[in-house]
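Enquirer: dropping a prediction and its sequence here:
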Amino acid sequence: MPVRHLDFYTNQKNLISVQPLSALKDIRLGIDGNVWLKKIISQAASEQYLAGIGGTPSCMRKAIEKELEGFKAASIHPLFVFSGLTLIRKDKSYVNDDVKMVKRNAAWDAVNAGKMDLALSSWSSSYVVHQPDLVHLVIRILKENNIDYMRAPYGAGAQLVYLERNPKQIIHATYAGSELLMFDIDRVITSIDFTKQTFSVISKKALLQDLLLSDDQFLDLCILAGFEYCITFPPLATEGSFAFKSIHDLLQQHRTGFNAVKAYAESPQVIKSNYVDQFCRTRCAMRHQPILTDEGHVEPMNVAHAPNDIHEFIGYRLPDEVYYYLSRGVITEPTLNTLLSGSVAEFSPLCNGETKEYRSFLTSDVMKMRAQTIALLKVHLHTVYDRKISINYWFENSSAPEHILKPDPSFKPESISQWKAGKRSILKDLKQTGMARPDYAFCLDMISNAGDALSTILPTGAGKPAPLATLIEVQGRHLTKLLQLRGFIEFTHQPSAYGKCIVDTFKIHTTAPHEFQDALFLALELVKAELLTPRPYSHNYTKKAVLENQTATKAIRLVTRTASLLSARFKGVKSWAGPLSRDLLAFNSITKVLTRGLRHLSEAVLLEMLLGNECQKDTLDFTELAASMPFAYEPSTVLGILVKEYLELLTLNANANNNKLDKDQAIQQVEEHIGATSLSSLANTVKEELQRGFAFWEVVCDAVKSLAASNAISKELAQEFQEANNWTKTRKI
């Protein structure tokens, strides 16, 4: 978040210099990844339907690759620095999504009335892509393109300033937002235009001369104006009347920000917001924000003058090793922020989370997963982190009783620590399969035999086994532990019924693409929670049934929910603008919170392994390890919508007199209905996408058959899948 009105002021005063891009040739350019990613997202602003389909922006990859091509053509060597942990807050987090939820409901009312322009307007003012959800994907793309990146311990700005001012000249210039001028830096590049071959830059010296302020006074000015870490000074924050000049005048009158704040200390607005304390904490945080040094240590900026109580405004210090894994993308900040802040804010999903099923899943299954994640994070950390963690839900008001994340009594972190190399060699077996890295089916097959499973159990009292030396061994052990945590592997190290069904299924579907592995994992988790069923949820958004036949309705509901666990394949140039389904979006919301929970849990498993010296760390490529983490992608509802459109058209016309469609005709009508724009956005033909959806449906059906044979699921659920599969057989492509 930029300093309020600072950009307007610099534009008004003509303090922005535009220079030819050739001036940056052959330099190492440090880039604030969050500022740059905001630009990328704004370029993909045409994806206005994203709030209605869920998932990640389909045009993001192409937009990123286009930017990278621009840097390469200009002979600029970028280093992207993304923000890490958030600074601690003293005020209790309270989630109020009422305004957003009203706008989302208005958007769906407009969709149902056929007024798409009105719907898109409501969505645009109620939905902003949450950048932290995308950073791990962006890092993966940068890795694929051999572009340097890192995560800062805290704010990217402080890290960039350190890198530029370092005597080793790690970077030569910085591309960031104008708020970077709050730090000790000479100039900031605020934009680059590859089309015009120019860049814009602001000189801090010129800005200070124009304002007639010292460096310290300018910092106070920015804090009082308001930015990411601090609200605008309340007495001057009235919407519509705030002006940058009013803060400037106040500062010139009182000479320092602290004097100005103290002068208003008795103001009800200042007292209510605890602004005096907030100002002081923010000022210290800006002067002494921790950075990762080129020697691998984390220390405050201006360390010689840093106060002893820095933890009061930054938070308790983590081991340097943890900050290093954060910098490489092995672990992301949401998992650590929960532990550091002691709270979780749960915002409403895109569907508004009105179903009992979503809220129940969130407050039971997801909460247990979070408890496991936190327990694993704390294993090798100081006891100061053994603290209570509160959870605040959007559907409760501020006076609701506090929810505390309670430890799962059935889970002990040491229960997944009794692993050693077994009879079978993961390196040898993997080489024989021709796979690049292990997946769930491979890890489960390695221990499917009782003797093989027994050989992986570390005997009681035995010394610590030799550390895992290769990336493949680490990846295999990591997936194995995750599978054990989620109940796919028993304490005997043999696959459970759920683990066995994965092995059995992929022995049948030997050519199934790798993307089916994560999707099947999600499907089985949802089967276990009885959320992947043909039954409607408590809040059904389809007011009038499309089909009168209940057998067909139930089958279509189950098949489309299953298909929507896969991401549709997009070209990444144009975005989806076709039909929508709020009922599928409600299911997608469950999928989304499950995917994130599993990703955070898998990160905690890996961090516990690394901190526990289970791996030979000097041999590992941590960027490659980060890029191979599971559950990186959140699917949208698009593939489910395509399957739904096709099956409903085929069924409706099969019931009409003398108007029966064949499969190809039904596909043609689907193409006409979704429109030319959406059709051209897909990387595959509609037929190919439907084939993917039905292929995955067959995989899930075979997995459910295996579970039914082991009596691991209810007879009712097994029967529902069987009936849906029988109905679908003649309609599949």
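Expert: Now that the structure is in, tell me what you want to look at.

Enquirer: from here on, contacts and neighbour counts on C-alpha atoms
Expert: OK.

Enquirer: now the residue nearest to the spatial centre of the chain: how far from G157?
Expert: Nearest to the mean C-alpha position of the chain, by C-alpha atoms, centre = their mean, lies D133 at 2.2 Å. With the distance defined as C-alpha to C-alpha, to the nearest Å, D133 ends up 20 Å from G157.

Enquirer: and N14, what element?
Expert: Per DSSP states H and E: N14 is located in neither a helix nor a strand.

Enquirer: now do the one 4 residues further on
Expert: In this structure, V18 sits in strand 16-20 according to DSSP H and E.

Enquirer: so which elements touch the following helix or strand past that strand?
Expert: For strand 16-20, the succeeding helix or strand toward the C-terminus, using DSSP H and E, is strand 28-32. With contacts defined as 3 or more C-alpha pairs under 8 Å, 6 or more residues apart in numbering; DSSP states H and E, the packing partners of strand 28-32 are strand 77-82, helix 156-165, strand 173-175.

Enquirer: ok, which of these comes nearest S567?
Expert: If you check each of the helices and strands packed on strand 28-32 against S567 by C-alpha to C-alpha, strand 77-82 wins as the nearest, at 26.2 Å.

Enquirer: past the closest one, which element shows up next along the chain?
Expert: Beyond strand 77-82 in the direction of the C-terminus, DSSP H and E gives the next helix or strand as helix 98-112.

Enquirer: in addition, the following structure is provided for comparison:
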Amino acid sequence: MGSNAFAFKTWAITENVITTSTPETFNDTRIGIDAEDYLHSLLITGNREPLLPALGGKPFCLLRRVDEGIEGFKAAGIDPVFVFNGLDLACRDRASILRESRKASMSLDEAWQIYDQGRGEDAVLQFGKACTYRSYHIVRSLQFHLHSKGVDIMTAPYAAAAQLAYMLKTEQIDAVQGSASCLLFGTGKVIFSFEWEKDSVVWLDVRKCLAKLEVDFEQFTNICLISGCGILSLLPDLDIDNAATKIIAARVLLQNMNFDVDRLLRSKNGDYHKLFWQARFALRYPVVVKEEGEVEPLNWREGPSDAHEFIGQRLPDELYFYLSRGVAGPRVLNWRTRMEILETPPLDGGDSTPYKDLVQTKLKPLRAQAVALMGQSLNRYYQKQDVKLLCWWHELSTTPLGTTDIANPGQAAQSWHVNSALLSQLSGGSSTPSMLSYAINTLADPSEAKKTVTPRVNGTTQLHDVADLRANVVWRFLNDRGYLNSDHTLSAWGKALKAAFSHEVSTRSAASPEATTELEEAIFMAFELLRLGLLDRRVMFPVPPFSGGPIRGSDQDKAQIQLVSRVACLGFLRHKSIGYTGPLSRNLLAYHQCTAATRGALRDLLEMHACNMLLSGVVDRNLDNNVYTDVAASLPLVDEPDIGLALIVKCYLDELCQPFEKRVAISGWFPHAEDIQGDLQKAWNLWGAINAGVQAAEFNIVNNETKKTFQAADTWLKEKLEQANGPNGTTNGVTNGTTNGTA
């Protein structure tokens, strides 16, 4: 609902009900910021990146702009605290989510059709209409980046706006930056933005809005809700393109009914009437974390007894605390409380069979395990209730996830309580930021591995710091995923993964810790995709045929390019902090969406292992709050790659399949890439490590045909790269200005 929230700001600016002052006005204050409204503002204003939904990942200039904002706050003497949204309120319903996702999907499909017609500038504009769609991973990345910069963050139990209004009322903060939702929860005033380059602050007093619209606060609330500018989705009658007129149209609609909102909504078909009143009750009895740490609705003593009808099902306060510190994201918790997983269309805007099969079938065991792990410490109501899976292409059909079929989801975790003393005795190399290779290497020696079999002793608390928590979470996760045996030695998959990690180390140049983490996680993701039957060279997206696949050479050449570039989807492109300009590929994006869904499911499982460990009481409960966020931020699979590296690999290998005299350098096609040659070498090293792991795998987990496929691609790649280094290769070639296919 970020675009509709922006509609309110557009109206306020257009109608000149805003006030402008300087940042010094807020000197020596603590300002609470609605983090997701802040993110959406970055995505759709200023130096926005309209091609984000065509690339996946996160915006290239996002972190720079966030850092500039942090510096601005610091220079102005402002102490910011960013509050993220928690669980969905009951008024966030299935129908509105599907309606919004279909609209975004249709817009993206149209953008790809325009792009395929060669109308690059028009395609950019069309892509930009959906730049806030599917931003869950960007929210998570922003959360941990802010934490790394020493900025205070928290996640609200439900709506961030409700938490901010409570914090303002109890004087924990001095002002609020956010959207119209903050006004509806009672802040009275709200800051829209700090415009550091203009040395100005744009803010709004709700009294100006009431005067401009000639309404009272209750009527104003109703206008904001039905126009989609609050916590409720847009009334379908008001689905118009002009953002600023949605507020006016909503007022006219209500005025025609003498501002009787109940009468207006009863005249409409569907469930919107019920959703509206759920939203009104959620505004009246907002759920917040109180100063003492309790999670409860405000004014609950005079509230109705069926609060779950407008808030949602209740979770233990302890779990809300782990949510507030970022240990758990809201996604799995939403699945559990809503009893439903709702799949929406991927970014490619298409209808690919591999993606459908992945989310409907292949990821079910992963998700069922994540939900079951979290539910293990909840009351029996949750343990006896399964979760339904519902997909956008067949919304009337649901299938059970299978959580109730898992008898003991935490069984593998019960032997992992490795404390600091034992951790310091283990060999296998120093810990790396992502922990994956460290976790595998420390168990490579069977005698060392068996030392880590550490059942809980007499209900004692054994884990006390970040290193303890992080190592045990990752080991439990790897054990759960089948990389470790019950005695903690490496399984066949674990040995193959270790071979891949070892090969990566042998080819590593003086890499930064970030690059090391990136490659470790990419290798791990490759093995997960291989196990799901998704890492191969087959044509996955023939109907409709997605553009941007390999176009040069023989069918065999194209098949090899397909496989190598899919591996490159798992790495990151080093790009300047500016919007992307260059070729696009719907084919690669469709594959990327499969990797992103898998990555998200694995991260969810990691988080639930962390929650399961914390809820079971094996961790010291007197840890500093920041320790929990430190652990969450240091666990693997936080950031999602874009397809930039895969595009460079695909274009480069395409050119190598041209006759010598027709080859051109690709550097001109990617004007803002920082180090194309360095990134290509990274991609080759990544490929080599994954192939080494495939070849080292036992035949009972990776069959001979797969090994031959990877080996053939490896031989082909080496031959092409040797040719590239010749006198007629492309490595040092000069572009002839060819930029076909750029946007």
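Expert: On my side now, so go ahead. Predicted model, so just to flag it, every value in this text is computed and none were measured.

Enquirer: contacts only, for the aligned residue in the second structure for I53 of the first structure.
Expert: Using TM-score structural alignment, the partner of I53 of the first structure in the second structure is L55. Contacts were defined as C-alpha atoms under 8 Å, 6 or more residues apart in numbering; by that measure L55 of the second structure touches L584, L589, D642, I643, G644.

Enquirer: for the closest residue to E346 of the first structure other than its chain neighbours, give its distance to H539 of the first structure.
Expert: Sequence neighbours aside, Y393 is the residue nearest to E346 of the first structure in space, at 4.9 Å (criterion: C-alpha to C-alpha, 6 or more residues apart in numbering). For Y393 of the first structure, the distance to H539 of the first structure under the criterion C-alpha to C-alpha works out to 19 Å.

Enquirer: starting from A724 of the second structure, give me the distance back to R663 of the second structure.
Expert: Distance from R663 of the second structure to A724 of the second structure, by C-alpha to C-alpha: 10 Å.

Enquirer: and what of A590 of the second structure?
Expert: 29 Å.

Enquirer: so between these two, which is more surrounded?
Expert: Remark: of A590 of the second structure and A724, A590 carries more neighbours, 25 against 20, as counted by other C-alpha atoms under 10 Å.

Enquirer: on that earlier part again, need the counterpart of the residue nearest to the centre of the first structure in the second structure.
Expert: Residue mapping for D133 of the first structure onto the second structure gives H137, with TM-score structural alignment as the criterion.

Enquirer: my guess is its match meets D639, correct?
Expert: Yes: because the distance of 6.9 Å satisfies C-alpha atoms under 8 Å, H137 of the second structure is recorded as touching D639.

Enquirer: intersection of neighbour lists for those two?
Expert: Joint contacts of H137 of the second structure and D639 (C-alpha under 8 Å, 6+ apart) are G57.

Enquirer: which residue in the second structure aligns with G640 of the first structure?
Expert: Under the pairing rule here (TM-score structural alignment), the equivalent of G640 of the first structure within the second structure is A646.

Enquirer: which residues touch the helix or strand encompassing that match?
Expert: Element membership for A646 of the second structure, per DSSP H and E: helix 644-656. Identification of contacts with helix 644-656 of the second structure by C-alpha under 8 Å, 6+ apart yields 55, 550-553, 561-562, 564-569, 571-573, 583-585, 588, 663-666, 676, 679-680, 683, 720, 723-724, 729-730.

Enquirer: quick check: the aligned residue for R367 of the second structure in the first structure?
Expert: Pairing criterion TM-score structural alignment: the partner of R367 of the second structure within the first structure is identified as R370.

Enquirer: that older thread, could I get the contacts of L55 of the second structure as a markdown table with neighbour count and distance to A95 of the second structure?
Expert: Listed next are those as a markdown table, based on neighbours: other C-alpha atoms under 10 Å; distance: C-alpha to C-alpha, whole Å:
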| residue | neighbour count | distance to A95 of the second structure |
| --- | --- | --- |
| L584 | 23 | 32 |
| L589 | 29 | 26 |
| D642 | 27 | 30 |
| I643 | 28 | 31 |
| G644 | 28 | 34 |
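
Enquirer: so which of those residues persist in the first structure?
Expert: Of the contacts of L55 of the second structure, the subset whose aligned partners also make contact in the first structure (criterion: both residues aligned by TM-score structural alignment, their matches' C-alpha atoms under 8 Å) comprises L584, L589, D642, I643, G644.

Enquirer: wait, P330 of the second structure sits on G86?
Expert: Yes: at 5.6 Å, P330 of the second structure and G86 qualify as touching, with contact defined as C-alpha under 8 Å.

Enquirer: which residues in the first structure form strands?
Expert: 16-20, 28-32, 77-82, 148-151, 173-175, 187-193, 198-203, 290-292, 298-300, 343-346, 390-393, 403-404 (DSSP state E).

Enquirer: list the contacts of the match of R367 of the second structure.
Expert: Taking C-alpha under 8 Å, 6+ apart as the criterion, R370 of the first structure is in contact with L405, G597, L601.

Enquirer: again, only this time at 10 Å
Expert: Taking C-alpha atoms under 10 Å, 6 or more residues apart in numbering as the definition of contact, the neighbours of R370 of the first structure are T335, T338, S364, L376, L405, K406, P407, D408, G597, L598, H600, L601.

Enquirer: derive a ChimeraX selection command for the buried subset of those.
Expert: The following ChimeraX selection, which keeps only the buried ones among these, applies the criterion 16 or more other C-alpha atoms under 10 Å:
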select :335,338,376,405,407,597,598,600,601
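
Enquirer: dump the contacts of R370 of the first structure to a markdown table, plus distance to H288 of the first structure.
Expert: Putting the contacts of R370 of the first structure into a markdown table (distance: C-alpha to C-alpha, whole Å) gives the following:
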| residue | distance to H288 of the first structure |
| --- | --- |
| T335 | 24 |
| T338 | 22 |
| S364 | 40 |
| L376 | 30 |
| L405 | 32 |
| K406 | 34 |
| P407 | 35 |
| D408 | 38 |
| G597 | 33 |
| L598 | 35 |
| H600 | 29 |
| L601 | 32 |
